[in-house]
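For reference, the sequence and a predicted model appear below.
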Amino acid sequence: MKTLLFLNLGTGEIIIIAFAILLLFGGKKIPELMKGLGKGIRSFKDGMKDVENQIDKAVNEPDEKEK
């Protein structure tokens, strides 16, 4: 039986979790939830890129005080 390495879940557990989510939210709500989750992840990644760019910019610019 295959397992996911990061959660150590087997196929049976994944099927049970998927079935529980389907029961809780219904078939019509799941695409909306996944769309919202995708937007949230994309927003988080964009924010992380902005922080990295600001850090790179601060490190690569010469100090104004040294002039």
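That came through, no problem.

switch to C-alpha atoms for all contacts and neighbour counts from now on
OK.

what about the residue nearest to the spatial centre of the chain, distance to Glu61?
Against the mean C-alpha coordinate of the chain, by C-alpha atoms, centre = their mean, the closest residue is Ile41 at 3.9 Å. From Ile41 across to Glu61, the span is 30 Å (C-alpha to C-alpha, to the nearest Å).

rewinding a little: which elements pack onto whichever strand or helix holds the residue nearest to the centre of the chain?
For Ile41, the host element (DSSP states H and E) is helix 11-60. Helices and strands touching helix 11-60, by 3 or more C-alpha pairs under 8 Å, 6 or more residues apart in numbering; DSSP states H and E: there are none.

and here's the other structure:
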Amino acid sequence: MFGIGGGELFFVILVVLMLFGSDKIPEIARSLGKGMKQLKNATNEIKSEINKNSDLNDIKNTFNDVRSDVTSHTKNLGNNITEEINQVKENIEDASGPIKRMR
């Protein structure tokens, strides 16, 4: 456990018992447990925030892809309409060429 042997662990427990006394050890253990719980909760919150941000980035990327597709299709549609209008103008000019009124 953590690279500590049995004898070393016994020595650490003995030193803690001598420093704090038997009445303080349960309080210390409780506070260590609470600290570990808070650390675990903070770690889980950080993980969930990272996951939310990665989901948000995926949504942003998808939105940007859709926006670029819509923009390109809109430009193509505008170009196609302009070409059709020009063709109609040419057809009208060709048809009205010999029929033009004289002033």
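Nice, thanks for sending it over. Small disclaimer: the values here were computed from a predicted structure and weren't measured.

sorry, back to before: what range in structure 2 does the helix holding Ile41 of structure 1 sit on?
Helix 11-60 of structure 1 lines up with residues 6-55 of structure 2 when matched by TM-score structural alignment.

so how much does stretch 26-34 of structure 2 differ from structure 1 once superposed?
Compared with structure 1 after fitting, stretch 26-34 of structure 2 has a mean deviation of 0.3 Å; criterion: mean C-alpha distance after the TM-score superposition for structure 1.

mind listing what's buried in that stretch?
Buried positions in stretch 26-34 of structure 2, judged by neighbour count with 16 or more other C-alpha atoms under 10 Å: none.

Could you check how far it is from the centre of its chain?
Here stretch 26-34 of structure 2 shows a centroid-to-chain-centroid distance of 37 Å under the convention C-alpha atoms, centre = their mean, to the nearest Å.

Likewise for stretch 38-50 of structure 1?
8 Å.

Show me the contact partners of that stretch.
Stretch 38-50 of structure 1 is contacted by no other residue when judged by C-alpha atoms under 8 Å, 6 or more residues apart in numbering.

Pull out the buried positions in it.
Buried, per 16+ other C-alpha under 10 Å, within stretch 38-50 of structure 1: nothing.

what's the neighbour count on Ile46 of structure 2?
Ile46 of structure 2 has 12 neighbouring residues, counting by other C-alpha atoms under 10 Å.
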